[in-house]
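1. This is a predicted model, with the sequence first.
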Amino acid sequence: MAKKKSKLELSGVSAVSPAEAYEAAYFARKCGLTRDEALKIMREAQRSAEATISAGTRRQN
């Protein structure tokens, strides 16, 4: 019988909070991705959103 993998196990990713790991696992399952791919997409989207917000505040000043 095969060994069951841990749901919070993300192999190539460091410093993952439990909430972030759970969200990545859910997103991966729904979209047919690996957890690492889902986490990478989530982090890229967050960086993009942060850049957009910081660029918006600079324009207003």
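-> Thanks, I have it.
2. Going by C-alpha atoms from here, please, whenever you check contacts or count neighbours.
-> OK.
3. could you pull out the helices for the protein?
-> Along the chain, the segments classed as helices by DSSP state H run 18-31, 35-60.
4. Second structure follows, compare the two:
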Amino acid sequence: MAKKKSKQEPSSISAVSSAEAYEATYFARKCGLTPDEALKIMREAQGWAGTTTSSGAKRKN
């Protein structure tokens, strides 16, 4: 009897933390994307969030 092949993760997913990979996989499944596409979207969103708060005008509290 042949061995079952284990699922192979895309190379970019395996290079991230397990929590980030889990979140990307969940997001991909819910939105009909590939895990790589979901991870790319998540990273772009993180970059935008970091640039909008740090480079924006000074806030008055």
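-> Alright, I've got the coordinates. Keep in mind that this is a model prediction, so the values were computed, not measured.
5. returning to that earlier point: most tightly packed of the helices of structure 1?
-> Highest mean neighbour count of these: helix 18-31, a mean of 16 (counted as mean count of other CA atoms under 10 Å).
6. Measure how that one sits relative to helix 35-60, angle-wise.
-> Between helix 18-31 of structure 1 and helix 35-60, the angle comes out at 110 degrees (axes from the mean of the first three to the mean of the last three CA atoms, to 10 degrees).
7. Give the other helices and strands that helix 18-31 of structure 1 contacts.
-> Counting contacts by 3 or more CA pairs under 8 Å, 6 or more residues apart in numbering; DSSP states H and E, helix 18-31 of structure 1 packs against helix 35-60.
8. For the residue nearest to Val13 of structure 1 when sequence neighbours are not counted, which residues are in contact?
-> Of all residues not flanking Val13 of structure 1 in the chain, Asp36 sits nearest, at 7.0 Å (CA to CA, 6 or more residues apart in numbering). By CA atoms under 8 Å, 6 or more residues apart in numbering, Asp36 of structure 1 lies in contact with Leu10, Ser11, Gly12, Val13, Ala24.
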